[in-house]
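Engineer: give me coordinates for this.
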Amino acid sequence: MYSLVFYVPETHLEQVKQAVFLAGAGAMGDYDSCCWQVKGQGQFRPIDGASPFLGKVGELEYVDEYRVEMVLADGVKSEVISALLSAHPYEEVAYHLIPILY
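Structural biologist: So this is what the prediction gives:
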């Protein structure tokens, strides 16, 4: 099992969650579409060579984002990460894939 944590702008929250749920993330026993989310503010500055979804190269940008956490089984890891990267609007997607030891 893994814990997947990713950050997504509020405008794309449901779209990205649905993509990773369809790929198999968020399943726990007799439940699916399970996650935890919290709203916060992210910041970034695109540098030369970037093609930002939001903001302008060289300028600091602040955006309302959600931190989303969910579990996933080892067998769906590749499909889930592929779905996350395909559905997410950012050029560089910030995410963590953390092994769960139990």
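
Engineer: going forward, measure contacts between C-alpha atoms and count neighbours the same way
Structural biologist: Fine.

Engineer: what's around residue 75, how many residues?
Structural biologist: 10 (other CA atoms under 10 Å).

Engineer: other SSEs contacting the lengthiest strand in the chain?
Structural biologist: Secondary structure of the chain per DSSP state E: the longest strand is strand 61-72. Using 3 or more CA pairs under 8 Å, 6 or more residues apart in numbering; DSSP states H and E, the elements in contact with strand 61-72 are strand 2-9, strand 36-44.

Engineer: please provide the structure for the following sequence as well, for comparison with the first:
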Amino acid sequence: MAPPQRYTLTYSVPPSHLEETKKAVFAAGGGSFEDGKYVQVAYESTGTGQFMPVSAKGAVPHTGSVDTLARIEEVRVEIHCGSPDIAKASVAALKQAHPFEVVAYEVYKIEQF
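Structural biologist: This next block holds a predicted model:
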């Protein structure tokens, strides 16, 4: 029998919205391991993100100023998702809870051996 598919959702968020985004992803089913034996599982690391909102493109930044390079503290979060449906629901929940106009996230399919 093939192992179940698993995915990892990785995203960056300002510390002010860390708990809110994790709560949303957990409510969508993310962060559960071993058929629910462990829940609200996440890995966090702090770093510095940078971006420049461009006025000519219509950027409306939550943080920083248009046409100015911003460098802000962010938390990178990794949360496992047990199926494609949970990964999709987790991304949708993240987008609703995240304060940024454009949410930086990635979803990786995890191979199990």
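
Engineer: returning to that earlier point: export the helices and strands packed on strand 61-72 of structure 1 as JSON lines, with columns for distance to residue 94 of structure 1 and mean neighbour count.
Structural biologist: Putting those into JSON lines (distance: least, CA to CA, whole Å; neighbours: other CA atoms under 10 Å) gives the following:
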{"stretch": "strand 2-9", "distance to residue 94 of structure 1": "6", "mean neighbour count": "21"}
{"stretch": "strand 36-44", "distance to residue 94 of structure 1": "11", "mean neighbour count": "13"}
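
Engineer: Throw those into TSV and include distance to residue 67 of structure 1, thanks.
Structural biologist: Shown next, in TSV, are these (distance: least, CA to CA, whole Å):
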stretch	distance to residue 67 of structure 1
strand 2-9	5
strand 36-44	5
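
Engineer: from what I see, residue 93 of structure 1 and residue 85 are in contact.
Structural biologist: Yes - between residue 93 of structure 1 and residue 85 there is a contact under CA atoms under 8 Å: 6.8 Å.

Engineer: quick one, which of the two is more surrounded?
Structural biologist: Neighbours per residue, other CA under 10 Å: of residue 93 of structure 1 and residue 85, the larger number sits with residue 85, 18 against 14.

Engineer: what's the helix or strand for the more buried one?
Structural biologist: Applying DSSP states H and E as the criterion places residue 85 of structure 1 in helix 77-87.
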